[in-house]
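>>> how would this look folded up:
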Amino acid sequence: MSDPVRVLVADIGSVLFAFDPGRRLELLAARTGLPEAELHARLFASGFETRCEAGELTAGEIRDEVAALTGFDGSADELMGLWTSAFTLDRDVLDCFANAGAVLAVFSNNGPLFADAFGARFPEAAQWFRHRFFACRLKARKPDDAAYEQVEQGLAAAFGAEPRDLLLVDDSAANTARAAARGWRSHTFTGAAPLRAVLRAE
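All right, here's what the predicted structure looks like:
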């Protein structure tokens, strides 16, 4: 029998949270008066969101650039609310993690508009996931090795955890493959029921 998992490392979008980018575009369109397709082109297809995720901009700087790109005239806090509207906590998945009996961490490619808001806007999840590794703070995105290396270092410092003690749950096969290549355990997420079965087997 393999050693028990010491740390469960969860992705955010499409794992711990259902992800609906269309909802965010709908609200941004209502707020700015721009068509959803134009907002997608300016904020997402342009590479702007990737820059945010990579930690190139603070939340305040993101607000200013969004204002310049779209005419948005609200505060950074309002923009956080609009941005995080794409995420809805999946309580079945949260229960899977909460009942697993392991340390819980998040490892996400989200930028400051989610990372800075996580604790206040999603306290039900945040109370369980106190170890947080966001790309914007790591200055590296999955599946880059530099991102995984920093998670390994952080969890080793906190718990003496080694890569084999970690289980990454992510909806991206590229991300779980990179974790496995580094000696982590990994599960490519497809739903709560398969995740529950995997956690029972560990």
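>>> Every contact and neighbour count from this point should use C-alpha atoms.
Noted.
>>> where do the helices sit along the chain?
Secondary structure of the chain, counting by DSSP state H: helices at 21-32, 36-40, 48-53, 59-70, 76-84, 91-98, 112-115, 118-121, 123-126, 135-138, 145-159, 173-181, 192-201.
>>> Quick one: closest of the ones you listed to residue 6.
Among the helices of the chain, helix 145-159 comes nearest to residue 6, with 8.9 Å by C-alpha to C-alpha.
>>> Name the residues of the closest one that are buried.
By neighbour count, with 16 or more other C-alpha atoms under 10 Å as the criterion, the buried positions of helix 145-159 are 147-148, 151-152, 154-155.
>>> what's the answer for stretch 16-24, then?
Applying 16+ other C-alpha under 10 Å to stretch 16-24 flags 16-19, 23-24 as buried.
>>> what's in contact with it?
Defining contact as C-alpha atoms under 8 Å, 6 or more residues apart in numbering, one finds that stretch 16-24 is touched by 10, 13, 82-90, 93-94.
>>> If we use 7 Å, what do you get?
Residues outside stretch 16-24 that contact it (C-alpha atoms under 7 Å, 6 or more residues apart in numbering) are 10, 13, 82-83, 85-90, 93-94.
>>> Please give the structure of this sequence too, so both can be compared:
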Amino acid sequence: MVGLATIQTLLFDMDGVFCHYDFRYHLTLLEEWTGVSAAEIDERIFKSGFEDAANRGHYGGDAYIDEIARLLQFPIDAETWLLARAQAMTPYPKTAAIARRLKDHYPMALLSNNGWLLRENISRILPELPEIFERRLFFSAETGASKEKASSFAPLINMLGWQAGTTWLIDVNPVNISAASEAGLQTYHFSGPIAFTTDLIHLGLD
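I've put the predicted structure just below:
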């Protein structure tokens, strides 16, 4: 249960909250453009532990795409990889509009489980995010830990000067939500912009 009187700061997720990310379509595009099967791309990049390591900041943008090219044995470049990522993302303008309203009342930040290449290019892919969050736009590559771990939240919360118990995480991933709850944050399982709008009204937050 959200403690309405205690919510002072908001921490948003990106994928699933500000956009729909179609992972399968992402793989399909990469298969078409590289000739490597979607199953092989999934196995070599996403299931191998490489992407998880990149999300924790172990690879800079250039090193990330170089390693992908090596793993796929195909000379893919950053622009092609980013284009596939961007085309697999459908923005949610309603969430952006809600966030702009909430920004007038609450300090807000965004924390996404993603690596340096996407972080360095997010202004091209979802330009509303830098506009809304400004310097409070963070990716796990910067913090060095993904949101699946409860310990990942304290460094960011402390850096922002916030308190865990008065911070509300808006996220789509139940694992992230469970970790945030363990870390003492209040949480909300985002299921879509329309439901979020309704719930904010019912909670008296919008």
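>>> which of the contacts of stretch 16-24 of the first structure count as buried?
Buried, going by 16+ other C-alpha under 10 Å: 10, 13, 82-83, 85-87, 89-90, 93-94, out of the contacts of stretch 16-24 of the first structure.
>>> is it possible to export those residues to TSV including distance to residue 71 of the first structure?
Listed next are these as TSV, based on distance: C-alpha to C-alpha, whole Å:
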residue	distance to residue 71 of the first structure
10	35
13	27
82	15
83	16
85	19
86	20
87	24
89	30
90	33
93	37
94	37
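>>> tell me which of those is nearest to residue 138 of the first structure?
Taking these together and measuring to residue 138 of the first structure by C-alpha to C-alpha, the closest member is residue 10, at 15.9 Å.
>>> Trace the closest one over to the second structure, please.
In the second structure, the residue matched to residue 10 of the first structure (TM-score structural alignment) is residue 12.
>>> before we move on, back to that, can you tell me which of the buried residues of stretch 16-24 of the first structure lies nearest to residue 202 of the first structure?
Of all the buried residues of stretch 16-24 of the first structure, residue 202 of the first structure sits closest to residue 16, with 19.1 Å by C-alpha to C-alpha.
>>> Check the spacing between that closest one and residue 29 of the first structure real quick.
Residue 16 of the first structure is 26 Å from residue 29 of the first structure, where distance means C-alpha to C-alpha, to the nearest Å.
>>> go on, residue 7 of the first structure?
Per C-alpha to C-alpha, residue 7 of the first structure is found 40 Å from residue 29 of the first structure.
>>> In terms of neighbours, single out the busier of the two.
For residue 7 of the first structure versus residue 29, the count of surrounding residues by other C-alpha atoms under 10 Å is larger for residue 7: 23 against 19.
>>> Contacts only, for that one.
If a contact means C-alpha under 7 Å, 6+ apart, then residue 7 of the first structure has 102-104, 165-167 as its contacts.
>>> Let's see that with 8 Å instead.
Taking C-alpha under 8 Å, 6+ apart, we find residue 7 of the first structure in contact with 102-105, 161, 165-167.
>>> for residue 63 of the first structure, same thing?
By C-alpha under 8 Å, 6+ apart, residue 63 of the first structure lies in contact with 75-76, 79.
>>> From the residues you listed, pick the one nearest residue 124 of the first structure.
Nearest to residue 124 of the first structure out of these is residue 79 (C-alpha to C-alpha; 21.3 Å).
>>> In the second structure, what sits opposite that closest one in the alignment?
So, by TM-score structural alignment, residue 79 of the first structure is matched to residue 81.
>>> how far away is that match from residue 30 of the second structure?
Distance, residue 81 of the second structure to residue 30 of the second structure, by C-alpha to C-alpha: 8 Å.
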